[in-house]
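Trainee: sequence first, then the predicted structure:
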Amino acid sequence: MNYKNFSIGLTGGIGSGKTLVANMFADLGASVVDADEVARNLTAPGGEGIGPIRKEFGSQFIRPDGAMDRAMMREHVFSDARERLKLEAILHPLIRDVSLRQAQEAKGDYVIFVNPLLVELPIWHGMGTRVLVVDCPEELQVSRVMRRNNMSAEQVRAIMATQASREKRLSMADDVIENDRGIDEVARKVEYLHAAYKKLAENSAS
């Protein structure tokens, strides 16, 4: 399999259900490369991102165990766009390099790049032959993240404000999974798309 011939860029706003959908595709045989998971590894103790983050932001953002203090950094960058851009300039080139390396080594039917900023940042444009958007109403996003992350509505909306609008994501989508109708409906759509993607991947390899 060559991910350069065929791959999927999966995106959606916070709380839309990207992880749920990605896990379903993985269960069916796709190889999933998750940018958030890559970022967590880069900012874990000994991760490649720790040195540059310490240099740019200071040791107060590094926990005693050597990992980035995610809660402190989140609060810092979401209140200041310039600081967020600094963090993105450090992490996103590293995330891209690791993601491409993982895709090169993938053994599944095809590769899915899961990335919440696929639409927003130019560095991610073109990651995926097709763009798959997981979509749901914004109020549902807010309630899910409040429940999952123990955040206030204001905190969730501040994060959403840094992401592309629902309309912009949908305008760039080749395929859409609506995640507001129950898990069985999502599973049916994933199975349908997986069969289509597998065929496209096979055709691109021939």
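Mentor: Right, received. Where do you want to start?
Trainee: going by C-alpha atoms from here, please, whenever you check contacts or count neighbours.
Mentor: Will do.
Trainee: just how off-centre is the longest helix that the chain contains within its chain?
Mentor: For the chain, the helix with the greatest residue count under DSSP state H is helix 81-105. Using Cα atoms, centre = their mean, to the nearest Å, the mean C-alpha position of helix 81-105 is found 11 Å from that of the whole chain.
Trainee: helix or strand next in line after that helix, which one?
Mentor: strand 111-114 (DSSP states H and E).
Trainee: got another, please set it beside the one above:
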Amino acid sequence: MKPWILGLTGGIGSGKSAAANHFGSLGVHLVDADQAARWVVEPGRPALTHIVDRFGEQILQDDGVLDRAALRARIFQAPQERQWLEQLLHPLIREEMRNALDEARSPYAILVSPLLVESAAQRQMSQRVLVVDVPEQVQIQRTVQRDSVPEEQVRAILQAQASREERLRHAHDVLVNDRDLVWLQREVERLHDFYLTLQGGQS
């Protein structure tokens, strides 16, 4: 039987990766949209050529790999450039994710994506949505510490992502991750046991 797909999302610094990794350790097949986004711009892939044509060689690191920070800086200041990039990459990323989900052999598979709510196409790939949720102040603190970036940059990223309310509106399940890792892992195990009882992601 084909596994059903759980969409797992959460804002920056919410701990969705930690949650996803624990689901993975329980044997659930994970497909990460961020990883798919990295694969489609690897050296030798057509998308990277288009990006260099558009933004010039300075968008590459010395080893020919895309300089993601330089690209991010360029598109955050120019909405039309961000749009161009999304139109180029989104179909390629979707195809990459679909192929990876088709390989799943676990009872259900997880599509991990920070933009699940923003992307109707990704939402349509999921039968159920789990949101890892934390208060905004916690998101900012965690991200500043983890990535050593200024608070303004984190706030800019939060502005570009769906609002917390918007994410929660799409959630079938919510995991509030405002405690420690042990607690998070216990919550993941509780949800996993529940998900194993579902047919097609619906209770």
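Mentor: That came through, no problem. Note that the coordinates shown come from a computational prediction; the quantities given were computed from them, not determined experimentally.
Trainee: TM between them?
Mentor: For this chain pair, the superposition-based TM-score is 0.93 by TM-score structural alignment, normalised by the length of the second structure; 201 aligned residues with a Cα RMSD of 1.6 Å.
Trainee: average offset between the longest helix of the first structure and the second structure?
Mentor: Following superposition, helix 81-105 of the first structure is found to deviate from the second structure by 0.9 Å on average (mean Cα distance after the TM-score superposition for the first structure).
Trainee: corresponding residues in the second structure for that helix?
Mentor: Counting by TM-score structural alignment, helix 81-105 of the first structure falls onto residues 79-103 of the second structure.
Trainee: ok, residues contacting the matching stretch?
Mentor: By Cα atoms under 8 Å, 6 or more residues apart in numbering, the surrounding residues in contact with stretch 79-103 of the second structure are 29-33, 36-37, 40, 47, 51, 74-76, 109, 111, 121-122.
Trainee: buried residues in it?
Mentor: Across stretch 79-103 of the second structure, burial judged by 16 or more other Cα atoms under 10 Å covers 81-82, 85, 89-90, 92-94, 96-97, 100-101.
Trainee: mind putting the residues you listed into CSV with distance to Arg68 of the second structure?
Mentor: Compiled in CSV, these are given as follows (distance: Cα to Cα, whole Å):
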residue, distance to Arg68 of the second structure
Glu81, 14
Arg82, 13
Leu85, 12
Leu89, 14
His90, 16
Leu92, 17
Ile93, 16
Arg94, 20
Glu96, 19
Met97, 20
Ala100, 23
Leu101, 25
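Trainee: wait, which of these is closest to Leu60 of the second structure?
Mentor: Nearest to Leu60 of the second structure out of these is Leu85 (Cα to Cα; 15.4 Å).
Trainee: distance of the closest one from Leu130 of the second structure?
Mentor: The gap separating Leu85 of the second structure from Leu130 of the second structure is 27 Å, by Cα to Cα, to the nearest Å.
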